[in-house]
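Undergrad: have a look at this prediction, sequence included:
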Amino acid sequence: MASSSQHGLLTYAAAISGGLLSSSCCVVQLVLNYFSIGCAGFSVLDPFRNTFLSITYGTLFYKVWRDQTLGRGLLTRENAITSLIVLALSVSPTVVRSINHGRLSSEGDLIVKRVEITGMNCESCANSVRNGMMKLPGVEQVRVELKDKSVTIWSKREVSL
């Protein structure tokens, strides 16, 4: 039988692992992209994101409830740190998606070009496309739509792709 501290570590590990699995398409892939490693195929986990989030938050709530019933208090330092890590992991896909959509300005003298992109399967891939397009000369704004597999570019001059 596991000791109380081992049980606590296992529940923290389960909560953080679930959070990582729910956001692996973004967090892990963004790290891989930083090191110029292409798509690792984490987008296959996207359909299970809500399941991973349910397991993650269920495990975390169980740990907090168990600590409370054992008289350790509602908000221990470990629970607070784990909660912050889980929260950051679980919102990361939403943050990356909002970055990929970009902010649209009302500048009227920009050329708008829409291009279809193949092979883009996750928000991290879309982020790589966005970052690459933003490096092109004259590009002012880029909006990447993962669902449509398209990118819209606003530029001061014609951009050749």
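TA: Happy to help now that I have it.

Undergrad: going by C-alpha atoms from here, please, whenever you check contacts or count neighbours.
TA: Will do.

Undergrad: burial of the residue nearest to Ser124 when sequence neighbours are not counted, as a residue count?
TA: Distances taken as CA to CA, 6 or more residues apart in numbering place Cys26 nearest to Ser124, at 5.1 Å, with adjacent residues excluded. Neighbouring residues of Cys26 were enumerated by other CA atoms under 10 Å; the total is 27.

Undergrad: center of this protein - which residue?
TA: Pro93 (2.7 Å; CA atoms, centre = their mean).

Undergrad: give me the three-state assignment for that one.
TA: helix (DSSP: H, G, I helix; E, B strand; the rest coil).

Undergrad: try this one next to it:
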Amino acid sequence: MGRRILSDATTVVTALLSSSCCIIQLLLNIFSYSCAGFAVFTPYRSYLTSTTLIFLSLLFFKSGWKSRRAWTTTMISLLLMVTPEIVSWLNIGSTTTIETSSTMVLLHLDGLGCLACANRIKNALAAVDWVESVSVFFDNSSAIIQCNDYYYDGSHQEQSTIAAALVQVIKSVDPKYDASLIVPGAGAQGR
């Protein structure tokens, strides 16, 4: 019995590590804790995923296909392994048609440690009443924000003014986060 529990625990732990501990980070974010540094496992994700799949194969080999315990461990492990993809999909969001006068702002983000950090920034920006849609991309540390041009006092605002307000929202999430406006066609010096 002890070996079975150890085998199941090892499989689930490798699945958790292969997710770069995304679940733990999301739970920490709920309580407003910053990045816990689990993104260090990201470069090893393919190895940890392979190890988890090997452990799952051994589990089925030892206990058979009809074992409820093996299927439960498999479902938990697979859910943990795909968590980063689910979070990434949620961060990108859906495309909406915007009929009001709006401005698209493209920001470069600094301080992102993991997908959960990107999720925190997305949620903070989405909570702003004049922000119409937000997509945050962890892979290239950027955000695309569609904003209503007429915010605050109802007067038209320039893109740089809107971007400055968005940067302040991002900095308010956690002091380690920062952002800068990306000017299309300006290259790296445009930031």
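TA: Received the coordinates, thanks. Please read all numbers here as calculations on a predicted model, not as lab measurements.

Undergrad: overlay the chains and give the TM-score.
TA: Superposed pair, TM-score by TM-score structural alignment, normalised by the length of structure 1: 0.88. Supporting alignment: 152 aligned residues with a CA RMSD of 1.4 Å.

Undergrad: thinking again about what came up before, quick one, what contacts the residue nearest to the centre of structure 1?
TA: Shown in contact with Pro93 of structure 1 (CA atoms under 8 Å, 6 or more residues apart in numbering): 23, 25-27, 123.

Undergrad: one more time with 10 Å, if that's ok
TA: Contact analysis of Pro93 of structure 1 by CA atoms under 10 Å, 6 or more residues apart in numbering lists 22-27, 99, 122-124.

Undergrad: those helices in structure 2, which residues are they?
TA: 2-18, 22-30, 45-63, 68-92, 115-126, 159-173 (DSSP state H).

Undergrad: how near is Gln29 of structure 1 to Lys135 of structure 1?
TA: 20 Å (CA to CA, to the nearest Å).

Undergrad: same check, this time on Tyr62 of structure 1
TA: 46 Å.

Undergrad: again with Ser160 of structure 1
TA: 13 Å.

Undergrad: who's more crowded, the two?
TA: Lys135 (10 against 6).

Undergrad: which of the contacts of Pro93 of structure 1 sit farthest apart?
TA: Ser22 and Ile99 (18.6 Å; CA to CA).

Undergrad: higher neighbour count, the two?
TA: When Ser22 of structure 1 and Ile99 are compared for neighbours, Ser22 comes out ahead with 29 against 17, by other CA under 10 Å.

Undergrad: returning to what we had before: let me have the contacts of Pro93 of structure 1 in TSV, extended by distance to Ser105 of structure 1.
TA: Converted to TSV, the contacts of Pro93 of structure 1 look like this (distance: CA to CA, whole Å):
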residue	distance to Ser105 of structure 1
Ser22	32
Ser23	30
Ser24	31
Cys25	29
Cys26	26
Val27	28
Ile99	14
Cys122	25
Glu123	22
Ser124	24
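
Undergrad: now the spatially closest residue to Ser102 of structure 2 that is not a sequence neighbour: how far from Leu80 of structure 2?
TA: Leaving out its chain neighbours, the residue that sits closest to Ser102 of structure 2 by CA to CA, 6+ apart is Asn148, at 4.4 Å. Distance, Asn148 of structure 2 to Leu80 of structure 2, by CA to CA: 37 Å.

Undergrad: next one: Ile162 of structure 2
TA: Distance from Ile162 of structure 2 to Leu80 of structure 2, by CA to CA: 38 Å.

Undergrad: cool, Thr97 of structure 2 as well?
TA: Taking CA to CA, one finds Thr97 of structure 2 at 33 Å from Leu80 of structure 2.

Undergrad: and what of Asn123 of structure 2?
TA: Counting by CA to CA, the gap from Asn123 of structure 2 to Leu80 of structure 2 is 22 Å.

Undergrad: do Ala143 of structure 2 as well
TA: Counting by CA to CA, the gap from Ala143 of structure 2 to Leu80 of structure 2 is 26 Å.
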